[in-house]
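[1] The following comprises the amino acid sequence and a computationally predicted model.
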Amino acid sequence: MRILRDNGLTIVLLGLFAGSIIGQWIAGWNVEMEEAHRHGQAVLSLGAYTVSPEFLSSVFENWESEFLQMAAYVVLTAVLVQRGSAESKDPDAPPRDTDIQESKPGAPAILNWGSFWRALYARSLGLVLGLLFFLSFIIHWTQSARVAAQEAIAHCEATFTEAGALPQ
């Protein structure tokens, strides 16, 4: 039971994530099955739907907005001040992380690698969230273009790529 006590937050968040992604997976598959029946097309299996552009586009569309919000929040709370907010630095307090150059016992080794690496480490959360937003954006964009191309082909229209319409 100690593992549950010591890792409760991680376990609950992983459970919530799993529940939400499974819910989106099953609900999206049901919508795709209804669309296929309505258009007289073959129905995708649940496994095929998992790697389909429809599912990937919807998942990464959601993740894109979440990573953008988190990246903006992390970066803005690091830079801007809101008096009285627990998330904001106190405008009257001395600068935080003035001792980041000092090597303390148990500190990450990267802090001893030089000023560039300390600066990178100090901004790592914002950078990682920005990178995750960018990757989610690219995957959402490419998979949405694939969905649009498939729909265009189904309706005998000009097909699309990530860059736009192509002549037939």
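    Happy to help now that I have it.
[2] use CA for all of it now, contacts and neighbours both
    Fine.
[3] all strands for this structure, in order.
    Applying DSSP state E to the chain gives strands spanning 160-161, 164-165.
[4] The ones you listed into TSV, with extra columns for distance to Phe134 and mean neighbour count?
    Formatted as TSV, the strands of the chain follow (distance: least, CA to CA, whole Å; neighbours: other CA atoms under 10 Å):
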stretch	distance to Phe134	mean neighbour count
strand 160-161	19	18
strand 164-165	20	12
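[5] Export those strands to JSON lines and append columns for distance to Met33.
    Output for those, formatted as JSON lines (distance: least, CA to CA, whole Å):
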{"stretch": "strand 160-161", "distance to Met33": "24"}
{"stretch": "strand 164-165", "distance to Met33": "27"}
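[6] adding another structure so you can compare the two:
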Amino acid sequence: MNEPAREQEEQTRQPKPRWWRDNGLSLAFGFLLLVALAGQAFWGQLAYNEEAQAAGLQQIGLGDYITSSSFAVDVAENWQSEYLQFLLFILATIWLVQRGSSESKKIDEAGLQSDEDMLLGEHALVQSPRWTKAAGWRRRLYSHSLTLAMGTIFMLSWAAQAIAGRVASNEQRMRDLLEPLSLGQYLASSDFWGRTLQNWQSEFLAVGSMAVFSIWLRERGSPESKPVGSPHDETTSDD
């Protein structure tokens, strides 16, 4: 059999990409996100109406609740903390390492690494993104595009938390016959920082725990774990 015919036969034997399989991870978590948001809206509306009934106020429907400041601030405060978690983890793992952790680079690879290691410029592959082969600002921008995206979403969601939180707080203050707060006053309030820091501390705990637990614990088949038989002090599977 000649070479072109052999290559064509091998390509025929290879399984064709399936969209659902090839995007299973993002689809699964996108579905879970929608389910969790729906559950939060349903139970959040019940809690809101229970408080309104106890205070002798008018209850609201589900549509009104999901467009309310109460729902918006609860969603935004969780989103900002999640994106802060990933932003800090991405930046920290450039320079900081953890011996034996599957979440860490090799001990001697701390730092930005060389263009050759990062497949940039003349070291780029044929299949590499176009901007990795470009010079100047485009290469620099693409080299930090992940942190820029995460940082932007974090700042936008944190701003949304501040705006929606102020509205929700002022609604409660009006019920208590108190003066409403300006945005600056709300940003310095215990409500804003209480909401913020209670989420931040849980994210920092989760990331730190994952980095440490992965030194000694395993999950067979998961890319977040070292191979089950790897030594505890092995930082990466090819160390």
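    Nice, thanks for sending it over. Computed from a predicted structure; not experimentally measured.
[7] sorry, back to before: so which of the strands of the first structure gets nearest Asn112 of the first structure?
    strand 160-161 (46.8 Å; CA to CA).
[8] coming back round to it: so which of the strands of the first structure comes closest to Trp63 of the first structure?
    The nearest among those, by CA to CA, is strand 160-161 at 22.1 Å.
[9] Mean deviation, that closest one versus the second structure?
    Its matched residues in the second structure lie on average 1.7 Å from strand 160-161 of the first structure after superposition (mean CA distance after the TM-score superposition for the first structure).
[10] His155 of the first structure pairs with which position in the second structure?
    Using TM-score structural alignment as the criterion, the counterpart of His155 of the first structure in the second structure is Asp176.
[11] whoops, I mixed them up, Val43 of the first structure
    For Val43 of the first structure, the aligned position in the second structure is Gln59, judged by TM-score structural alignment.
[12] does its match really touch Ala47, like I thought?
    No - Gln59 of the second structure lies out of contact with Ala47 (CA atoms under 8 Å); the separation is 10.5 Å.
[13] Comparing those two, which residue is more hemmed in?
    Gln59 (15 against 12; other CA atoms under 10 Å).
[14] For that one, which non-adjacent residue is closest in space?
    Asn49 (5.1 Å; CA to CA, 6 or more residues apart in numbering).
[15] From what I see, the one you found and Gly56 are in contact.
    No - here Asn49 of the second structure does not reach Gly56: they are 10.1 Å apart, not a contact under CA under 8 Å.
[16] Between these two, which is the more surrounded one?
    Neighbours per residue (other CA under 10 Å) separate Asn49 of the second structure from Gly56, with Asn49 holding more: 18 against 9.
[17] how much distance is there from stretch 148-164 of the second structure to the middle of the chain?
    12 Å (CA atoms, centre = their mean, to the nearest Å).
[18] Could you do stretch 49-63 of the first structure as well?
    Centre-to-centre, stretch 49-63 of the first structure and its host chain are 12 Å apart (CA atoms, centre = their mean).
[19] next one: stretch 82-89 of the first structure
    26 Å.
[20] likewise stretch 160-179 of the second structure?
    That offset, for stretch 160-179 of the second structure, works out to 28 Å (CA atoms, centre = their mean).
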